[in-house]
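Peer 1: only the shape, not the letters, is given here:
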């Protein structure tokens, strides 16, 4: 991810993001883009997974039923 992508996204949040607000749109943008890049580059690893923490290799696997709990 490039800083330009995150900066651009932080400067132009989606309407629903603006409505909710953020303490730091830059950090929020970086996290959203990082997760998006992982889903795009590793769809098989993220199809049934939820990323936790800063390490993209650290993946928690759970079912949809478990996620709803």
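Peer 2: Perfect, I can see it now. Every value quoted in this text rests on a predicted model; they were computed, and no experiment measured them.

Peer 1: make it CA atoms for all contacts and neighbour counts henceforth
Peer 2: OK.

Peer 1: quick check: next helix or strand after the longest helix belonging to the chain?
Peer 2: Across the chain, the longest stretch assigned as helix under DSSP state H is helix 25-41. For helix 25-41, the following helix or strand on the C-terminal side (DSSP states H and E) is helix 43-46.

Peer 1: put this next to the previous one:
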């Protein structure tokens, strides 16, 4: 599979799984909407300073805290 095919699969998958608020906004072209969402996400991931009001934390699942046990 080429890089282009992989990127197209990524876009199609994202278009098929829009968040409720993204779907509610509506779009005549969900794939174009997904491509724009992914492009913006890639910029923020590659340059954490691109979104100064957000915080990008990189941790593995083994570094994450274990959720507390439910009580009662």
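Peer 2: Perfect, I can see it now. Remember, predicted model here, so these are calculated numbers, not experimental data.

Peer 1: quick revisit: what's the longest helix of structure 1 aligned against in structure 2?
Peer 2: Helix 25-41 of structure 1 corresponds to residues 30-46 in structure 2, going by TM-score structural alignment.

Peer 1: mean shift between the longest helix of structure 1 and structure 2?
Peer 2: Helix 25-41 of structure 1 differs from its equivalent in structure 2 by a mean of 0.4 Å after superposition (mean C-alpha distance after the TM-score superposition for structure 1).

Peer 1: contacts for that helix?
Peer 2: 1, 6-7, 9-11, 13, 22, 45-47, 51, 56 (C-alpha atoms under 8 Å, 6 or more residues apart in numbering).
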